[in-house]
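Undergrad: model this:
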Amino acid sequence: MKKAALAVVIPVLLASGAVQAGTIYQGEDGSTIDVYGRLAFNITDKGSEDVEGKFDARLGIGGSQTVNDTVSVIGWAEYQVGAAEFANNLNDEDELTARYVWAGIDGAEYGRLTGGRVASGLIMFTDIVDVFAASDIAIARQVGVVDATATQVFRQDGTVQYQNSFDYFDVSAAYIIGNNTSDLDTAYNLALRYTFNMGDAGKLAPVAIYQYDEGESGDEYYVWGIGASYYIGDVVLGVVYSEDEVEKVGVVDKSKDEVVEASIVYDLNDWWVLRAGYRWLENSGGDELELSDTTLEAQYRLTTRSSIFGSYVFRDGDNGTSAGYSGDADDDYFFLGLRYEY
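TA: Predicted coordinates:
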């Protein structure tokens, strides 16, 4: 795999804690055992009338075993506790919830085949604007109607995925089998990215994605999106457009989201990173949710792995008939957080 071509972008082939994992064992044949951890404490009034303190922790372990000069067996398991995602709302707060659990084969230039609750290749699209500690992206928010195991399109149970890179072209394709808790009949997705190196003018990385899910009851879901990241000096600009739609058996109207998200990240110096972004969403035929969010965020690096974040999100949306998204759609909130990674 020609990894040098991907140095400008977030690695999609290991889009989880495995990216930042530290190697605690390396054999003479190149086999490794890696670990990753993240501890965070956040203070925010997001989704609440009161200021609350929230704990966030993740722990991952995995590695590779060398078969020969080309092939390795690979795997990764990453869990979280008290993290701010819907899956944890279904469990007691002191229980571990699986983020990623997968095993596979790394065939170097022949690509990587993984199976389980993998880091979806569609992350190369969501990562364009998923840059804030304080706020969540709205892309593919309806997929859980058809597959309850899905966390948007970041990860779904029972996924078989192939990924490879050819010079500056990255491709990911997956078939999603599901399991006995997902009620999923069939699903698949595809993500494509090409990075243009324009010399002194920077780098441009456009991405296109598509995913289709069908439930055992006949309910259908799809999402498609196009977007791009532009890298110039210490600045990264990102913008995406996506549409997703749910068609439920026996329901006349289809619930359709149209979403636009944009972000700018400025690496001011070795310590400070400044971010700003805008999110727009409009639903038709469903809960009629409307989002209009503007996010401002500053990050101060205490070390190369640990940071303090401060954010404020201005919200001017409408809940429609929903309970809102990441809190009330027209309720501003602040966020202060300390994140320690190892």
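Undergrad: switch to C-alpha atoms for all contacts and neighbour counts from now on
TA: Noted.
Undergrad: tell me which element the residue lying closest to T195 once chain neighbours are set aside is part of?
TA: Leaving out its chain neighbours, the residue that sits closest to T195 by CA to CA, 6 or more residues apart in numbering is A205, at 4.2 Å. Using DSSP states H and E, A205 maps to strand 203-215.
Undergrad: Against which helices or strands is that strand packed?
TA: Strand 203-215 sits against helix 123-126, strand 184-194, strand 196-197, strand 220-232, with contacts defined as 3 or more CA pairs under 8 Å, 6 or more residues apart in numbering; DSSP states H and E.
Undergrad: Sequence B follows; please return its structure for comparison with A:
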Amino acid sequence: MKIGIKYLPFLLFSLAASSQAAVIYSADDGSNIDLYGRLGFNVSDKKTGDTSGDFDARIGFSARQMINDKFAVIGFTQYQVNAAEYANNIKAENPNDFTARYVWAGLDFAEYGKITAGRVSSGLIMFTDIGDVFASSDVAVARQANFVDSTAVQVFRQDGTVQYQNTIGNLDVSTAYIIGNNTSSLDYGVNAALRYTLDLGAAGRIQPVLAAEQTQARHGDQSGQSDDNADKYQMWGIGSRYYLGDAMLGLLYTEDNVTYLDGRPDSTDKDWEATLVYALTPDWWLRAGYRHLLNTDGDDLKLRDTTFEIQYKVTAKSSIYGSYSWRNGEGGTNRVTGKAVSFGGSDPADDYFHLGLRYEF
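TA: I've put the predicted structure just below:
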């Protein structure tokens, strides 16, 4: 089954963002404009416990304008129906509206790296993707980031980020300063991620990753925080992917905490996750994963999720997914509102299934 491994990095990345493109414009100097998109339909009992069907759509543009052979202006924008988060603190009034996931522009200096600014494709994805391998999954890593930065519904997409990324030999480097915007309530934010690829020959390939972030609230009159006493957010994580033949094993551990101005104890998440991806053939893929998250001194959310998924690639650009998640967690309680806290829009104690058809271009 050696043919399967060459497709593995591509298929894993395609779960996080559309990885194929339709060329709209291409010039001899390398300048281009590409269209990315995803269309799909999902059937699940995840949200309410009742089986329902939901339309899935995502569209975006990637552009590159060459200045010379070592320098280019680049940009990317991507919108999604019913996105998990909203950019610039503007939430869609209708769940069928398109809301922004990524909007950024930057400069590419070839071997000297690239600088991007806006709602960027964060280098923290190198870490979060270790656990984010399923077609229907919610990222638990750094879930408390939006307590301080309300635009960070997921930690790898935050408004007002200026980021530098580069690959130096086998080392991938990313670091960012988060300025925020006039509604993100940030004084400042910083993050960094490092990933090293070690080729073990016949023994496979290993990719250890380190990641960290810290954000500080501004507490201004225009604060967008749900709890203005949330003062500082800190996160660190360590993990790795191991590739051998047609299999990929992922492991990660992360902690994050929120400190408060009113004397409440820090709200701390401790999360570890394990994932396994196996290519039976280039068309049939199996995935399995386990996640264990425990919050202390906060909302007391507990996640104990075991997920199995099968994917069949109908064509090179379309797939059918089927998965089932056994959940043995406990919902928490918001310390400010007293309301129940779920995860991914559902009770973490309730199992759910997911069937999906997805076409990407």
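Undergrad: on that earlier part again, list the contacts for whatever residue of structure 2 lines up with the residue nearest to T195 of structure 1?
TA: A205 of structure 1 maps onto Q207 in structure 2, with residues paired by TM-score structural alignment. Residues in contact with Q207 of structure 2 (CA atoms under 8 Å, 6 or more residues apart in numbering) are R195, Y196, T197, L198, S240, R241, Y242.
Undergrad: which one among those residues gets closest to L355 of structure 2?
TA: Using CA to CA, R241 is the member of those that sits closest to L355 of structure 2, with 26.6 Å.
Undergrad: Give the equivalent position in structure 1 for the closest one.
TA: Match for R241 of structure 2 (TM-score structural alignment): S229.
Undergrad: From what I see, that match and P206 are in contact.
TA: Yes. S229 of structure 1 is within contact range of P206, at 6.4 Å (criterion: CA atoms under 8 Å).
Undergrad: Helix or strand next in line after the helix or strand where D56 of structure 1 lies, which one?
TA: Counting by DSSP H and E, the element that carries D56 of structure 1 is strand 52-66. With elements assigned by DSSP H and E, the helix or strand that comes after strand 52-66 of structure 1 is strand 72-81.
Undergrad: Past the top helix by length along structure 2, which element shows up next along the chain?
TA: Assignment by DSSP state H gives helix 8-16 as the longest helix of structure 2. Next helix or strand after helix 8-16 of structure 2 toward the C-terminus (DSSP H and E): strand 22-26.
Undergrad: What is that following strand packed up against?
TA: strand 32-44.
Undergrad: And the strand it packs on against structure 1, how far off on average?
TA: For strand 32-44 of structure 2, the mean distance to aligned residues of structure 1 following superposition is 0.6 Å (mean CA distance after the TM-score superposition for structure 1).
Undergrad: Contact partners for the closest residue to I238 of structure 2 other than its chain neighbours?
TA: Nearest non-adjacent residue to I238 of structure 2, counting by CA to CA, 6+ apart: L210, 4.8 Å away. Neighbouring residues of L210 of structure 2 by CA under 8 Å, 6+ apart: F127, A193, L194, R195, W236, G237, I238, G239.
Undergrad: what's the first-to-last distance across stretch 125-136 of structure 1?
TA: End-to-end distance for stretch 125-136 of structure 1, by CA to CA, to the nearest Å: 14 Å.
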